[in-house]
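Participant: how does the following fold in three dimensions:
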Amino acid sequence: MSAGRLLSVLLLLQSRGRMSARGIAEELGVSVRTAYRDLARLQDAGVPVYAEPGRGGGYQLLDGYRTRLTGMSEGEARALLFAWLPGPAADLGLAPEVTAARLKLLAALPTGLREEAMRTAAVFHLDAPGWYREPEQAPYLPLFVDAVLTQRAVDVRYRRWRAPQEVDRRLRPYGLVLKSGVWYLVAAVKDRIATYRVSQVLDAVLSDERFDRPADFDLGAYWTSYLDDFLARRYTGTATIRLSPRGRRRLPDNVPPELVRAVDSTATAVGDDGWIAAVIPTESTAHACGELLRLGVDVEVVAPAELRQAMADTVGVLARAYGSARAVQTTGSPTGEIE
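Facilitator: Model (predicted):
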């Protein structure tokens, strides 16, 4: 039996008022039987908890009773920033601390402010990952949290996009960034600062080396600069395209926001049918071809010639493939199955 959990039950009743044993169990992640046992132990300890029977009943504290045991542990203080962000907190391994810190924070507030805070929390929910993909698994994320806070170096094996793909590095973590549901580690490696996708870490071990994080390092400023540099390195060319009205509406769901902004800023009408011409940045011929094909017949590449040809070649391959399939289905077996 955890004394910390008993305190959590007490603070939960203090901040929420009447609650059922099932509600307490769900909030604290324990069984209903454990919740009943904890309530009984609070009563045995002299805490004025009483049960209200019947429909809509539950457990509550005697009116006017309040505990002053609201001091936070170090872990709970760390978790306070994430008190209403359960998803990222769970990723960081701080879910239990977040629950305890939130209860203590609410219990410490005057009744009016506590009710307002609970109303606000009830109407906002953060779902960080983007559409059309599963959240990335980052099993070493809690280890990096520890390394950042204790300023300890980490030995990692990392999978990167260029050869050699798997490399060993000793990193001195400066901070963690969550972008579109993906966690990134900002760390010093040798004489430079680099960014690592946490899900691509294959192995990680805390070392005995301690380091001092530069006092003038600003994580937010670094990340903004990193993004600007990333986009400058990513887009090295341009293309002129034509878009139908439907293609322009579909654009935000199919291409990065940089391309949408480029279309908005360069769009010009090219006829009375609503089609527009625009200039967009491109990463490479193959990458641009893959992105623009998502728009199907609602886009046409005007220039450069190599991208236009790549689009035509890809469409030709698809046409031949689907033409062959249609022919087999027409002349093949009675079931219409492709053999």
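
Participant: contacts, neighbours, all on C-alpha from now
Facilitator: Noted.

Participant: tell me how many other residues surround residue 84.
Facilitator: Neighbourhood size, residue 84 [other CA atoms under 10 Å]: 19.

Participant: now do the helices in the stretch 51-200 of the chain.
Facilitator: 74-79, 86-91, 95-108, 111-122, 141-150 (DSSP state H, counting those that start in this stretch).

Participant: which other residues reach the fourth one?
Facilitator: If I follow you right, that is helix 111-122. Outside of helix 111-122, the residues within contact range by CA atoms under 8 Å, 6 or more residues apart in numbering are 15, 84, 106, 107.

Participant: do stretch 262-274 as well
Facilitator: 244, 245, 275, 276, 277, 278, 279, 280, 281.

Participant: in it, which residues are buried?
Facilitator: Neighbour counts over stretch 262-274 (16 or more other CA atoms under 10 Å) mark 263, 267 as buried.

Participant: returning to that earlier point: which one of the contacts of helix 111-122 is nearest residue 296?
Facilitator: Lowest distance from residue 296 to those (CA to CA) belongs to residue 84, with 41.5 Å.

Participant: and the strands in this structure?
Facilitator: 49-52, 58-61, 152-159, 166-179, 182-189, 192-197, 201-210, 237-243, 268-269, 276-282, 299-303 (DSSP state E).

Participant: middle-most residue in the protein, spatially?
Facilitator: residue 181 (1.9 Å; CA atoms, centre = their mean).

Participant: picking up where we left off before, quick one: closest of the strands of the chain to residue 261.
Facilitator: Using CA to CA, these put strand 276-282 closest to residue 261, at 8.7 Å.

Participant: which residues does that closest one contact?
Facilitator: 235-245, 258-259, 262-263, 266-270, 288.

Participant: this one next, for a side-by-side:
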Amino acid sequence: MSKMRRLIDIWLYINRVKRFTAQEIGVKFNISLRTVQRDLLELTEMGVPFYSEVGRNGGYVMLNNEVLPPISFTEEETASIILTYESLKQYQDIPYKIEIDSVIRKLLGQVSEPLQKKLLSLKDYVLMKIPNRKEENPFLREIFQAAIIKQQILFSYDSLREQKDKTAVPLGIYSENGYWYFPAYDLLYERISLFRVDRVKSIKGGESIDINLPTIVEWMNLKKQNVDENTCTLVLQISRRATRDFSNSFFDFSKITWNENGTGILLQEISENEFQYIASLIATFGSEAKILAPQKLKDILILKLKKTISLY
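Facilitator: This is a model prediction of the structure:
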């Protein structure tokens, strides 16, 4: 094994175990204590963050801010990382905005000047369009980190009608239509509720608790499977033009059965609790869509349109 390969293997090992002794490293990698001391000194000079503990049971302890060993990327791999990060930067707030800028600088700093220019030009040819929202999300990172360690958070939440104090454990964060959301287990009501991150006005971290909660992906899958008591089937006649121009992800256009005349029928299960919201969405289609059922949703849409017409 080459010396560099051994140093990287030791680096990965101490990153994983956190606490270690020179004797332990010597046995693990079949090297002498003198070689261990030289290797640890070189790792220190490379910036690996650990310190020695004195005393009878002394050894070494890794600091929390782990630094990974050097990794080589191909041009295509570097381009994919930069494009992914640049697309995330289109959000006003993301959990690791400062770190993303740092990663891109480090990647570009390792390549030649011609390749730097080529990689920097990539963002001029790819664009992921995300709705531009003015609402700020100052607590996005805290909520994300609390989800990872199952930490309860105490936060003040603006529910539009009133501001409420909540204590909950976040499951994670997700973005939809330019907004950030987080489902969280409400400790008072013992249920999972959905919150919008920009409506959190203050936050305070609590203790991590041992509780069996689904991941955000599991929660979303369960949400799709659960059938609401007030669920009914939406039957919507819609044109191809409407599906092309519509940016909201609420309707599942993959379920449309298309006719030869360019119109199709969408059958989708919807909740009566969302009728007002759904009617507002369908109103944006104008003459490109028509509700065939349920009648109650038709009536709500008609009333909305009448109120709009009365303004003129």
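
Participant: any idea what the TM-score comes out to?
Facilitator: After superposition, the two chains reach a TM-score (TM-score structural alignment, normalised by the length of the second structure) of 0.54; 237 aligned residues with a CA RMSD of 4.7 Å.

Participant: quick revisit: show me which of the contacts of stretch 262-274 of the first structure is closest to residue 129 of the first structure.
Facilitator: Of the contacts of stretch 262-274 of the first structure, the one sitting nearest to residue 129 of the first structure (CA to CA) turns out to be residue 281, at 25.3 Å.

Participant: who does the helix or strand hosting residue 43 of the second structure touch, helix- and strand-wise?
Facilitator: Assignment of secondary structure by DSSP states H and E places residue 43 of the second structure within helix 33-45. Here helix 33-45 of the second structure touches helix 3-17, helix 22-29, going by 3 or more CA pairs under 8 Å, 6 or more residues apart in numbering; DSSP states H and E.

Participant: which residue in the first structure aligns with residue 142 of the second structure?
Facilitator: Matched to the first structure by TM-score structural alignment, residue 142 of the second structure sits across from residue 143.

Participant: list the contacts for its match?
Facilitator: Contacts of residue 143 of the first structure (CA under 8 Å, 6+ apart): 204, 206.

Participant: any idea how far it lies from residue 152 of the first structure?
Facilitator: According to CA to CA, to the nearest Å, residue 143 of the first structure and residue 152 of the first structure sit 10 Å apart.

Participant: find residues that contact each of those two.
Facilitator: With CA under 8 Å, 6+ apart, residue 143 of the first structure and residue 152 have common neighbours residue 206.

Participant: mean neighbour count and distance to residue 155 of the second structure added to the helices and strands packed on helix 33-45 of the second structure, as TSV?
Facilitator: What follows is those, written out as TSV (neighbours: other CA atoms under 10 Å; distance: least, CA to CA, whole Å):
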stretch	mean neighbour count	distance to residue 155 of the second structure
helix 3-17	14	34
helix 22-29	14	45
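
Participant: looking at the ones you listed, which is closest to residue 310 of the second structure?
Facilitator: helix 3-17 (67.1 Å).

Participant: just to revisit the earlier point, list just the nearest of the contacts of stretch 262-274 of the first structure to residue 71 of the first structure.
Facilitator: Closest to residue 71 of the first structure, out of all of those and judged by CA to CA, is residue 281, at 53.8 Å.

Participant: ok, how many other residues are close to residue 204 of the first structure?
Facilitator: Residues near residue 204 of the first structure, counting by other CA under 10 Å: 20.

Participant: quick check: it vs residue 157 of the first structure, distance?
Facilitator: Counting by CA to CA, the gap from residue 204 of the first structure to residue 157 of the first structure is 7 Å.

Participant: same deal with residue 52 of the first structure?
Facilitator: 57 Å.

Participant: so how far is residue 199 of the second structure from residue 162 of the second structure?
Facilitator: Taking CA to CA, one finds residue 162 of the second structure at 11 Å from residue 199 of the second structure.

Participant: so these two - more neighbours on which side?
Facilitator: The residue with more neighbours, out of residue 162 of the second structure and residue 199, is residue 199; 20 against 7, by other CA under 10 Å.

Participant: look up the closest residue to the more buried one, ignoring the ones flanking it.
Facilitator: What sits nearest to residue 199 of the second structure in space, not counting adjacent residues and going by CA to CA, 6 or more residues apart in numbering, is residue 158, at 5.2 Å.

Participant: quick one: contacts for the one you found?
Facilitator: 164, 199, 200, 201.

Participant: will you turn these into TSV that also has distance to residue 114 of the second structure?
Facilitator: Formatted as TSV, these follow (distance: CA to CA, whole Å):
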residue	distance to residue 114 of the second structure
164	55
199	45
200	45
201	46
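
Participant: among the residues you listed, who's most crowded?
Facilitator: residue 200 (23 neighbours).

Participant: skipping its backbone neighbours, what lies nearest that one in space?
Facilitator: residue 157 (4.7 Å).

Participant: surely the one you found is in contact with residue 168?
Facilitator: No: contact between residue 157 of the second structure and residue 168 fails when scored by CA atoms under 8 Å: they sit 11.5 Å apart.
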